[in-house]
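Visitor: Please find the sequence and the predicted model below.
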Amino acid sequence: LDTIEQFVSAVETALKSCSDQLNPSQPSTIDNTSVTSINKSPLLGVSRIGALVKNLLIKSDRLFQIVVICTEWPTMNLFEKLFSVLHSNFHETWKSQINIQCQKDDETIQVHTNTVEGQMSVSISFTSSSIPQEDSQTSEQLLTKTNCLNALYAMHSVRWFQSHISTRQHASALIRCLRYKTKISSNWQSLSSEIIEILIEHTLSKSVSAVCAFRRVLEYLSGDGPGLRIPWETDSINNIYDKLSDQERNDITHEAQIGLRFMAFEQLNKWLEQYDIPKVMKSFQKRSYPDDQNQVAAKRQCLESDNIEEQ
């Protein structure tokens, strides 16, 4: 975690240093008086998104995500300029350790570094809060609205998670278990972390144990997951499955049905291809903690879940 934090922080620092370089204040002369014009930076800031900021990392995670928030609809010119100056804005200790690539297809900048645990990458995307109100435009000078909206919705997802999920006992551990399954099962590779988070929010309540919530998630997925929309996309009524193909939905349903059968015979460890699952699930069944200990309890369960991958 320390290595990840250092790497992501280095990228954030470099991005913030780019802001002044992209649009420095320029002196101008008006009525024979030298003044400095105030130019608004095209970059408002940067924001972490995804599993890193939600504290949902599992050991196999190697890709982390950052969004650059722009004052206006980001342009291809801004995208290319930022790419060209980014490397020079890294601290000297990082310059020889990173490789920066421009991905024009999905309009992201990828920063890679090698560590003792393998390659790590940070994906930088672009958005602006004004995008939803703007009419769709096809100008080659602007980044596509779809990519900008996806980045904006990812930020909304973080805020929703922090207000609805982060303080719930066992939630983070359950999400990590299910995310781990998406890494080891080809049938579940299309099941995003966001869908899992919505399902946990829907099934996990104060009156429901973590084991029961886990079973309910599998039952929901076994029934093809109808009826739940994406809560942070307030301008749409998209179902959580809308972006999946029929084959992907069938694969998810089939795998969830297999999981339910294993769970019914108390063999969930075989489904997750691990042997510490009974211990973790037993810990989930312990009585609830007082409200003032919920956060500590959740962190303890997350650590127990993390040990799944270290065997």
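Guide: In hand now; what should we look at? Numbering: from 1, shown residues only.
Visitor: use CA for all of it now, contacts and neighbours both
Guide: Fine.
Visitor: For the residue nearest in space to the middle of the chain, which non-adjacent residue is spatially closest?
Guide: Geometric centre of the chain, nearest residue: residue 50, 1.2 Å, by CA atoms, centre = their mean. Nearest non-adjacent residue to residue 50, counting by CA to CA, 6 or more residues apart in numbering: residue 65, 6.3 Å away.
Visitor: from the chain's centre, how far out does the helix or strand hosting that neighbour sit?
Guide: For residue 65, the host element (DSSP states H and E) is strand 63-70. Relative to its parent chain, strand 63-70 has a centroid offset of 10 Å by CA atoms, centre = their mean, to the nearest Å.
Visitor: Against which helices or strands is it packed?
Guide: strand 43-49, strand 118-127 (3 or more CA pairs under 8 Å, 6 or more residues apart in numbering; DSSP states H and E).
Visitor: Outside of it itself, list whatever touches it.
Guide: 8, 42-52, 120-129, 151 (CA atoms under 8 Å, 6 or more residues apart in numbering).
Visitor: can you count the residues close to residue 155?
Guide: Per other CA atoms under 10 Å, the neighbour tally for residue 155 reads 20.
Visitor: so which helix or strand takes in it?
Guide: helix 145-164.
Visitor: in that helix, what counts as buried?
Guide: 145, 147-149, 151-158, 160-161 (16 or more other CA atoms under 10 Å).
Visitor: Tell me the helix or strand right after it.
Guide: Immediately after helix 145-164, counting by DSSP H and E, sits helix 171-184.
Visitor: right, and residue 97 touches residue 111 too?
Guide: No. Under the criterion of CA atoms under 8 Å, residue 97 is not in contact with residue 111, lying 10.1 Å apart.
Visitor: which one of those two has more residues nearby?
Guide: Remark: of residue 97 and residue 111, residue 111 carries more neighbours, 22 against 11, as counted by other CA under 10 Å.
Visitor: Residue 99 is in contact with that one, correct?
Guide: Yes. With contacts counted by CA under 8 Å, residue 111 reaches residue 99, the gap being 5.8 Å.
Visitor: residues in contact with the strand or helix carrying residue 14?
Guide: Taking DSSP H and E as the criterion, residue 14 maps to helix 2-22. Under the criterion CA under 8 Å, 6+ apart, residues 41-43, 45-46, 64, 81-82, 85-87, 89-91, 94, 111, 120, 122 lie in contact with helix 2-22.
Visitor: Which residues are in contact with the closest residue in space to residue 106 that isn't next to it in sequence?
Guide: Spatial nearest neighbour of residue 106, excluding adjacent residues (CA to CA, 6+ apart): residue 147 at 7.0 Å. Residues in contact with residue 147, defined by CA under 8 Å, 6+ apart, are 106, 107, 126, 127.
Visitor: Which of the residues you listed are buried, as a PyMOL select command?
Guide: Buried residues within the contacts of residue 147, by 16+ other CA under 10 Å, are selected in PyMOL with:
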select buried, resi 107+126+127
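Visitor: One more to weigh against that first structure:
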Amino acid sequence: GVRPGMPPQPQGPAPLRRPDSSDDRYVMTKHATIYPTEEELQAVQKIVSITERALKLVSDSLSEHEKNKNKEGDDKKEGSKDRALKGVLRVGVLAKGLLLRGDRNVNLVLLCSEKPSKTLLSRIAENLPKQLAVISPEKYDIKCAVSEAAIILNSCVEPKMQVTITLTSPIIREENMREGG
């Protein structure tokens, strides 16, 4: 029936989909050449997932270490602030889903409760191999890049992937805002 105030509904079959133009075919071909292969996507997903899980175990280990240290000393620190590592974020092309064929490097940001220090960086770098071994039988090469406040993790199997884990803290942003940065 006819409903007052409503536009009339078109009658007949739905409009046909237009055939692909040469531009459409060109774009689809181009996309197929730059989009990562299934093997590459799985390798990225695997190393990122393993790294994130290992960093969670590192965080657990560091907070456990701090708890034990605090029990020996005085118990003046509050319990909610015992985690040095707060979380991991995927950034850049990894976060946006814009990986291209041949991309072997991805970036993660590790949020810390305090401003990252050389000591914290080295403690994470020392602890990470143990935790990776718990999660995966594969071997990984780990390097500290102190000047970038980063840990660089390389897989030792093909396709060789690299994860750069950069340490940061909300405190750094607050300091930059105070300085007018």
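Guide: Perfect, thanks for sending it. Note that the structure is a prediction, hence the values are computed from the model and not measured.
Visitor: Show me how far the helix or strand that contains residue 176 of the second structure is from its chain's centre.
Guide: Element membership of residue 176 of the second structure, judged by DSSP H and E, is helix 170-178. In terms of CA atoms, centre = their mean, the centre of helix 170-178 of the second structure is set 22 Å apart from its chain centre.
Visitor: In the first structure, what residue corresponds to residue 150 of the second structure?
Guide: Counting by TM-score structural alignment, residue 150 of the second structure lines up with residue 108 in the first structure.
Visitor: pretty sure that match contacts residue 125?
Guide: Yes. Under the criterion of CA under 8 Å, residue 108 of the first structure makes contact with residue 125 at 4.8 Å.
Visitor: Can you report how many residues neighbour residue 105 of the second structure?
Guide: 17.
Visitor: any idea how far the aligned partner of it in the first structure lies from residue 281 of the first structure?
Guide: In the first structure, the residue matched to residue 105 of the second structure (TM-score structural alignment) is residue 63. Applying CA to CA, to the nearest Å, the value for residue 63 of the first structure to residue 281 of the first structure is 28 Å.
Visitor: Equivalent analysis for residue 116 of the first structure, please.
Guide: Taking CA to CA, one finds residue 116 of the first structure at 32 Å from residue 281 of the first structure.
Visitor: These two: who's more crowded?
Guide: residue 281 (19 against 6).
Visitor: Tell me the secondary structure at that one.
Guide: Here residue 281 of the first structure is helix, with the state taken from DSSP: H, G, I helix; E, B strand; the rest coil.
Visitor: hang on, it packs against residue 211?
Guide: Yes. Residue 281 of the first structure lies in contact with residue 211 (CA under 8 Å); the separation is 6.5 Å.
Visitor: Please work out how many residues are found near residue 2 of the first structure.
Guide: So residue 2 of the first structure, with other CA under 10 Å, has 6 neighbours.
Visitor: Show me what it lines up with in the second structure.
Guide: Aligned partner of residue 2 of the first structure by TM-score structural alignment: residue 42.
Visitor: before we move on, back to that, run the angle between the strand holding residue 65 of the first structure and strand 43-49 for me.
Guide: Between strand 63-70 of the first structure and strand 43-49, the angle comes out at 150 degrees (axes from the mean of the first three to the mean of the last three CA atoms, to 10 degrees).
Visitor: Mean deviation, strand 63-70 of the first structure versus the second structure?
Guide: Once the two are superposed, strand 63-70 of the first structure sits an average of 0.5 Å from its aligned residues in the second structure (mean CA distance after the TM-score superposition for the first structure).
Visitor: Which stretch of the first structure lines up against stretch 116-123 of the second structure?
Guide: Stretch 116-123 of the second structure covers residues 74-81 of the first structure once aligned (TM-score structural alignment).
Visitor: mind checking how far that stretch is from the chain centre?
Guide: 23 Å.
Visitor: swap in stretch 19-31 of the first structure?
Guide: 36 Å.
Visitor: before we move on, what about stretch 102-111 of the second structure?
Guide: Worked out by CA atoms, centre = their mean, stretch 102-111 of the second structure lies 6 Å from the chain centre.
Visitor: residues of that stretch that come out buried?
Guide: 103, 104, 105, 106, 107, 108, 109, 110, 111.
Visitor: Stretch 154-174 of the second structure too?
Guide: 154, 155, 161, 162, 163, 164, 165, 166, 167, 168, 169.
Visitor: And for stretch 45-55 of the first structure?
Guide: Neighbour-count burial for stretch 45-55 of the first structure [16+ other CA under 10 Å]: 46, 48, 49, 50, 51, 52, 54.
Visitor: and the gap between the aligned residue in the first structure for residue 165 of the second structure and residue 61 of the first structure?
Guide: Under the alignment (TM-score structural alignment), residue 165 of the second structure maps onto residue 124 of the first structure. Counting by CA to CA, the gap from residue 124 of the first structure to residue 61 of the first structure is 16 Å.
Visitor: just residue 105 of the first structure next, same as before
Guide: For residue 105 of the first structure, the distance to residue 61 of the first structure - CA to CA - is 23 Å.
Visitor: Pull the contacting residues for residue 108 of the first structure.
Guide: Residue 108 of the first structure neighbours (CA under 8 Å, 6+ apart): 102, 123, 124, 125, 126.
Visitor: preserved in the second structure, out of those residues?
Guide: Shared with the second structure under both residues aligned by TM-score structural alignment, their matches' CA atoms under 8 Å, the contacts from the contacts of residue 108 of the first structure are 102, 123, 124, 125, 126.
Visitor: Among those, which pair sits farthest apart?
Guide: 102 and 126 (12.8 Å; CA to CA).
Visitor: Pretty sure residue 248 of the first structure sits in a helix.
Guide: Yes. Under three-state DSSP, residue 248 of the first structure sits within a helix.
Visitor: residue in the second structure matching it?
Guide: Residue 248 of the first structure maps onto nothing in the second structure, by TM-score structural alignment.
Visitor: how close does residue 248 of the first structure get to residue 6 of the first structure?
Guide: Distance from residue 248 of the first structure to residue 6 of the first structure, by CA to CA: 36 Å.
Visitor: before we move on, what about residue 38 of the first structure?
Guide: 33 Å.
Visitor: With residue 107 of the first structure instead?
Guide: Relative to residue 6 of the first structure, and taking CA to CA, residue 107 of the first structure is found at 25 Å.
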